[in-house]
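**Q** Quick one, fold the following:
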Amino acid sequence: MILWIFLFLVGRIFAEECPYHGGNLVDDLMIVDWVDRRVNDPFPVQYNLLFQGGYINMPSARMECEGRIGIGYSSIPPYRLYNLRCQVTNFLEVSGNYRVFKGIPDPILSDFGFGNKADKGVNVKLSLLKPEDSLYKLPGIAIGAEDFLGTQTFKSKYVVVTHVLPDYNFEASVGLGAKRIKGWFGGALWMPWRHSCYRWLQPIALVAEYDATDTKHDPHPDGRKTQTPINFGLNYRFNDIFQFSANYIRGKAFAGSLSATYNFGYCEGFLPKIDNPPLHYPCCDDPIEKAFRKQKFSVHLIERGYKDLRITLQNKTYRTEDELLSRLRCLLAACIPCNISQVTIVLETDGFPIQEYHFPMEYVRQWSEGEICETELSVLVRRKEVCFPLHGTRTTLFSCPYEPFCFKLVPHTYTLFGSARGKFKYSLGVGAAVSGFLPTNIYYSAQVGYPLFTDLENVSDVDRLNPSQIINVRTDLIRYIKQRGVQLDEAYLQKGWNLGYGVFARLSGGYFERQYGGVASELLWYPLKYPFSFGAEAAILWKRDYSGLRFQHKIRKLNGFTPSYLSFTGSQYFFNFYYDWRAVDLDLKVKLGKFLAADWGARFEVSRYFPSGLILTLWYTYTNGKDMINGQTYYDKGVSLSMPLDIFYTYSCRKRFGFGMSAWLRDVGAISATGRPLYSLIREHR
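**A** The predicted model follows:
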């Protein structure tokens, strides 16, 4: 009943705005024009000083398009804020603030290289109804929470309603908050020159708000002084990327911000792919392996049966399956002899096959001659699990080993929040990596690093406020990265297998990371036809010395601030479950088992992937480890980002940039690297 009432009201609203008299072409065209203007000329979203959709200090119910990521800086006397934001979906906004208290030294940590007092917080806003959903005829409604993780010094929660009037270039909000946002608040925004003929005038937005911040209980003494709750200012958004703001707040101080955002989630690339080989390969008499090599494929094996070919190759260039199949279709149509009725393409990664494509050449040739379309051919090309032909039933036409040597320069970077008040520390340097394959397709990787810039010289590897009281499997990381000179980051071997029917396995051993080395194994069932998979993994690990190649056999454990050293051989083993929720572009992972600090529990990961290849991941770990911060049990949590680099290049490639960070550097829920995990390795190439 409620749904029918809602639909009736919406219908009446639209009917009043867009009258329709059947059979009148002019009215029909006016309706189309009205809808086009609403869809293609959306009212811009403005950011407040916390880098949320809003005004100055107060939020609104507005949301950006999903996939938009940004970085910014705000000055809100008496604080300086370094901000990040991400529009995870069209209805979920996440932002983070690293807040520095001006003129307030940390009573405990400032003497140890941590500077002024600081705090960090995470904000989230969930849209229940967006103004755009009704083409601005209905208001937007959102609920949100600020600083809901960590020390929660600036914690607040709110509900806000925003109505947008695009014909008047105006929006207004009213909301109700609790905690730091105390009681009723409101805001308004006007863009008087939005449709001006002068483009430099169009982005100007005048903003004003009623600020409900509870300044009487502000953590900073200078933040408790206020003369009026009315704030006002001016925003300027340039090229839909940069936003500048200048504001006058509390009747006594000037505030401002500078930010940059871009929709990396739907970015098709900043540069055209002019250096890619031509898509349509002309008919020629080149050997098949040479034709594939010209298209940037690495062919390792070509076998012939009675009337079929089996081509085993590695795709190290093309990131999407659509582009991969497009090039394979063109190659096969141009280069395969007419007496071959089927070609099987076996796709490999890290020395083992992961899946195969069956191309019926009769239909491939019909497609090349224009008799059937690409969509029809895509239905006829089957993707299947790898099958293994009987020995001696095929003739080898070509064989080439994997690349034995690949050298590259890589960043050598460590970042961490090293105290209970969120002090950000870093070490930046350069590294050199070499990888390749030994005989029998054993993968190897070795990497060394050299630190160039660091602010960790005076930082202790013991948290001065909340020292970890479980065995220190992670919190002594600072001892490792403070070492000078060239350091070995990793050096290990790994062998993978496809056991058939979607079952994969791997063994690895060596120096897996800066802190640990050992041996590890993994078994994974990852079928093609199901969205879920599961597996198991185990590792025996030894803790490395702070420098050099030797291992330690004892590990530190603190009682208060007093250290003791226990015998230690590390182990971790997990049962893993994965689910690819393709309807909403989410990848869900769960790890159940024993973590490195002998704590038992589960780690939950949610990854949002976008058409551009961007992947954003949030994780939360719940274990029985008793790690206390400020009197509360801490559970490891964090965020990571993985971005394809080919959006910046004039050619296709599969290289990625990855970065991740936990909320705090702690020992609970710790996991050591053990080589290249099977699920992510296979999923990336599928």
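**Q** from here on, contacts and neighbour counts on C-alpha atoms
**A** OK.
**Q** Now do V590 against T621, distance only.
**A** Relative to T621, V590 is positioned 10 Å away (Cα to Cα, to the nearest Å).
**Q** quick one, what contacts the spatially most central residue of the chain?
**A** Centrality entry for the chain: nearest residue to the mean C-alpha point is L616, 2.0 Å, by Cα atoms, centre = their mean. Contact criterion Cα atoms under 8 Å, 6 or more residues apart in numbering gives V88, S607, R608, Y609, V639, S640, L641, S642 as the residues in contact with L616.
**Q** I'd assumed I311 was in contact with F297.
**A** No: the criterion here is Cα atoms under 8 Å, and F297 misses it with I311 at 11.1 Å.
**Q** in which helix or strand would I find the nearest residue to L409 once chain neighbours are set aside?
**A** Nearest in space to L409, with sequence neighbours left out and distances taken as Cα to Cα, 6 or more residues apart in numbering, is A432 at 4.6 Å. Under DSSP states H and E, the secondary-structure element containing A432 is strand 424-438.
**Q** now the helix or strand following that strand against strand 424-438, angle please.
**A** Taking DSSP H and E as the definition, the helix or strand that follows strand 424-438 towards the C-terminus is strand 442-454. Here the directions of strand 442-454 and strand 424-438 differ by 150 degrees (axes from the mean of the first three to the mean of the last three Cα atoms, to 10 degrees).
**Q** Please provide the structure for the following sequence as well, for comparison with the first:
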Amino acid sequence: MSDLIGKKLTVLGAGVVASVCTAVPLFSQDAPEISTGYNSYGYPGMIDMPVATSRPDGELAFSVSHFAGQTRNTLTFQILPRLSGSFRYSVLDNILSEGTETLYDRSFSLHYRIADETDLRPAFAIGLNDFLGTGVYSSEYLVATKTFGTSVRVSGGIGWGRLGGAGGFSNPLRIFDNRFKTRPARDAGEGGEVEAEQFFRGDAAFFGGIEWQATDRLRLTAEYSSDDYPREDPSAFQRDIPLNFGATYTVSPGIDLSLRYLYGSEIGVQLTAAVNPKNRPHASGRAPSPPPVMPQTSAAALSWGDMLESRDSLRQQLSGALNRQGIRLHGFKLNRTSVRVEIENDTYRKQAQAIGRTARVLSRRMPARIETFSIVSVAKGMPISETRIRRSDMEALEHELDGSWQSFARAQIASPVSLTQPVPDRYPNFDWSLKPYLTPSFFDPDDPLRADAGAEISARFEPLRGLEFSGSIRKKVIGNLDESTRESDSVLPRVRSDFNLYDKEGDPALTELTAGYYFKPGKNLYGRATVGYLERMFGGISTELLWKPNDSFFAIGVETNYVRQRDFDQRFGFQDYDVVTGHVSAYSELGNGFHAQVDAGRYLARDWGATISLDREFGNGWKIGAFATFTDVSFDDFGEGSFDKGIRITVPTSWLTGEPNKDGFSTTVRSLTRDGGARLDVNGRLYDRVRPLQKPALQDGWGRFWR
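**A** This is a model prediction of the structure:
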């Protein structure tokens, strides 16, 4: 009887799709172009089912969908033009099989477009849903999508797991191996494990649907769903039919609102907000225009000829001109036909822009006989790279159509072999700032979203080249991080899992108070030694040595630390726990903005292992990445989540305002905060100071040399 009902519903679904098709003018030349939406699970799809198309490369989207007591919060990143990844945090009420009224679930998904659509062939995509979590939404799929005209799109596919429940049949992959016929039960554990033996196993089922872009803003959808909601029906809602209907309205670019009628019994809503780091709100920015290049033969340039003996006056005028460009003069040396300047760039995100503006200023301030400009990029007092530019090239290429590429081809970029004496007014130097801060906390089951906001005062004193004293104090103004009452159940040393005690007792908090020394012991070597209260939970001494050749895409670093755990009030006391920790790190630039990092060594809880990280950095400063840490701590001892993993995002302030600066907001989204795989969070690590100033990064950003 149930099979007969299922067949009738399948016919009904096909009839609905056919009816919509006949009602839509498929090949209207004036029809709006259909766009790809996000389904209720937050990855490219219709309502519950997937599609084979993708969102634009680099897009970051956050979606919230709700129906029948289920709320799914999903963060999705289009990692590559064909590949997207999603992290989902779901709140499920009345899940009968879990034996609890509410389940808080974390899950990950991947969606990969195998083939693009052509005139004759549909697009194809494959996906894994909840492949790294508790398995509540565990499923796999293969889907095809074909567009008719510009405004109608039909998708159909086959699913396994949850997507193989409604109208299921024996797995066709069994012809390759009988093991595909049955789907093994998921291991009971702490979650967070990849159980690949389940992939594409067990019964399969067909799904499909049609989408119509009725107007530029309105998209209508009808789908036949193969998800039978095994844990939610009938405890959370009654699934009467396998059909869903929806309408999606684009409120404004990047913001979609969807209303849905689901399974013959429920109303659902979804809000999606998407942003693409590639699309700048302020185009190329709102930086002040750079000064024009001064021709070497102009009377103004020649007038400097009698000032060669007054180098102090020349240096002071140069320093003032650079300051007006947001660049600090660190060192100055004038020779007969060349000048060498060391600069510090705290304004422009691309170092090439700072170099270009420095060269323009030099063309206007240097005597006419000076032909070669040597511009040394300095960070923390260390000379990182030296860019040599001929004055005549500046004059010849300023207005050339391909002047950017030609100027890079003619420039000489190398690692400095000597130091220039700092200018007299550079040291000692004292800076301070007062700014707001925001500290979010995610996924506490008692309150999944908490946050503190307040004021942070920071100060930095540099008495000598490479020597820096710094500190910061935070005072909360508003927030609820201190309201968390969850106690750590960790069997490991509690190096991170007591984080809520730091939130509760640390107000105000001395988050950092350190002395750091930065030096360059060799041509391709960089060093750091930092002592003090290194972060809010640990203090001690941290040392680091980095090998990074100027023209290399690869680097190796070694870090060692001896630290003691700080008191929860984050003032001047320590607890009894201490540890020696450290890592050997390998860094590699993979191209297209991707950066890979592997850190192997000992962590704060005295566990040994490695962290694998992959980040994508956009030219405007956006950075989105993911990491996972595996150590000798067993999954059971680690606790819920099995191992440390997370997503990190950096949003540059300049992207939002258009004004040139290097500030930004960074956050790390972890599924859980546990003690295994915890690493010291010390400021000033060398790789991020050195890499942006070296040749590969300069080449990537040289398009802004003339800006």
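**Q** ok so, going back, packing partners for the strand holding A432 of structure 1?
**A** Counting contacts by 3 or more Cα pairs under 8 Å, 6 or more residues apart in numbering; DSSP states H and E, strand 424-438 of structure 1 packs against strand 406-417, strand 442-454.
**Q** quick one: which of those is nearest S257 of structure 1?
**A** Distance to S257 of structure 1, taken as Cα to Cα, is lowest for strand 406-417 among those, at 23.9 Å.
**Q** mean shift between that closest one and structure 2?
**A** The superposed strand 406-417 of structure 1 is, by mean Cα distance after the TM-score superposition for structure 1, a mean 2.4 Å from where its aligned residues fall in structure 2.
**Q** cool, stretch 79-87 of structure 1 as well?
**A** Aligned to structure 2 and superposed, stretch 79-87 of structure 1 gives a mean residue distance of 1.6 Å (mean Cα distance after the TM-score superposition for structure 1).
**Q** List of residues touching that stretch?
**A** Around stretch 79-87 of structure 1, the neighbours that count as contacts under Cα under 8 Å, 6+ apart are 50-52, 63-75, 93-102.
**Q** quick one: it aligns where in structure 2?
**A** On the basis of TM-score structural alignment, stretch 79-87 of structure 1 is assigned to residues 70-78 in structure 2.
**Q** before we move on, what about stretch 336-349 of structure 1?
**A** Residues 366-379 of structure 2 are the counterpart of stretch 336-349 of structure 1, counting by TM-score structural alignment.
**Q** biggest helix in structure 2 by residues?
**A** Assignment by DSSP state H gives helix 2-23 as the longest helix of structure 2.
**Q** which helices and strands does it pack with?
**A** Helices and strands touching helix 2-23 of structure 2, as assessed by 3+ Cα pairs under 8 Å, 6+ apart, comprise strand 204-213, strand 218-224.
**Q** So which residues of the stretch 301-450 of structure 1 form helices?
**A** Using DSSP state H, counting those that start in this stretch, the helices of the stretch 301-450 of structure 1 run over residues 321-335, 361-368, 374-380.
**Q** Figure out the helix or strand that E117 of structure 2 lives in.
**A** For E117 of structure 2, there is no helix or strand it lies in under DSSP H and E.
**Q** Please apply the same query to V251 of structure 2.
**A** Assigned by DSSP H and E, V251 of structure 2 falls within strand 243-252.
**Q** Give me the mean deviation of that strand from structure 1.
**A** Relative to structure 1, strand 243-252 of structure 2 is 1.8 Å off (mean Cα distance after the TM-score superposition for structure 1).
**Q** Buried residues in that strand, which are they?
**A** Buried positions in strand 243-252 of structure 2, judged by neighbour count with 16 or more other Cα atoms under 10 Å: L243, N244, F245, G246, A247, T248, Y249.
**Q** do stretch 336-346 of structure 1 as well
**A** Applying a neighbour-count criterion of 16+ other Cα under 10 Å, the buried positions in stretch 336-346 of structure 1 are I336, I340, S341, Q342, V343, T344, I345, V346.
**Q** How about stretch 628-638 of structure 1?
**A** Using 16+ other Cα under 10 Å as the burial criterion, the residues of stretch 628-638 of structure 1 that qualify are M628, I629, Y634, Y635, D636, K637.
**Q** Average offset of the strand holding A432 of structure 1 relative to structure 2?
**A** Strand 424-438 of structure 1 differs from its equivalent in structure 2 by a mean of 2.4 Å after superposition (mean Cα distance after the TM-score superposition for structure 1).
**Q** list the buried ones in that strand?
**A** Counting neighbours by 16+ other Cα under 10 Å, one finds that the buried residues in strand 424-438 of structure 1 are 424-428, 430-438.
**Q** any idea how far R82 of structure 2 lies from S585 of structure 2?
**A** Taking Cα to Cα as the measure, R82 of structure 2 falls 30 Å from S585 of structure 2.
**Q** Secondary structure element holding A505 of structure 1?
**A** strand 503-511.
**Q** nope, L259 of structure 2 is what I was after
**A** The secondary structure element spanning L259 of structure 2 is strand 255-262 (assigned by DSSP H and E).
**Q** That strand vs structure 1, average offset?
**A** Averaged out, strand 255-262 of structure 2 is 1.0 Å away (mean Cα distance after the TM-score superposition for structure 1).
**Q** which stretches of the stretch 501-650 of structure 2 form strands?
**A** Defined through DSSP state E, counting those that start in this stretch, the strands belonging to the stretch 501-650 of structure 2, from first to last, are 509-522, 525-533, 538-547, 554-566, 574-591, 594-602, 608-617, 623-631, 644-652.
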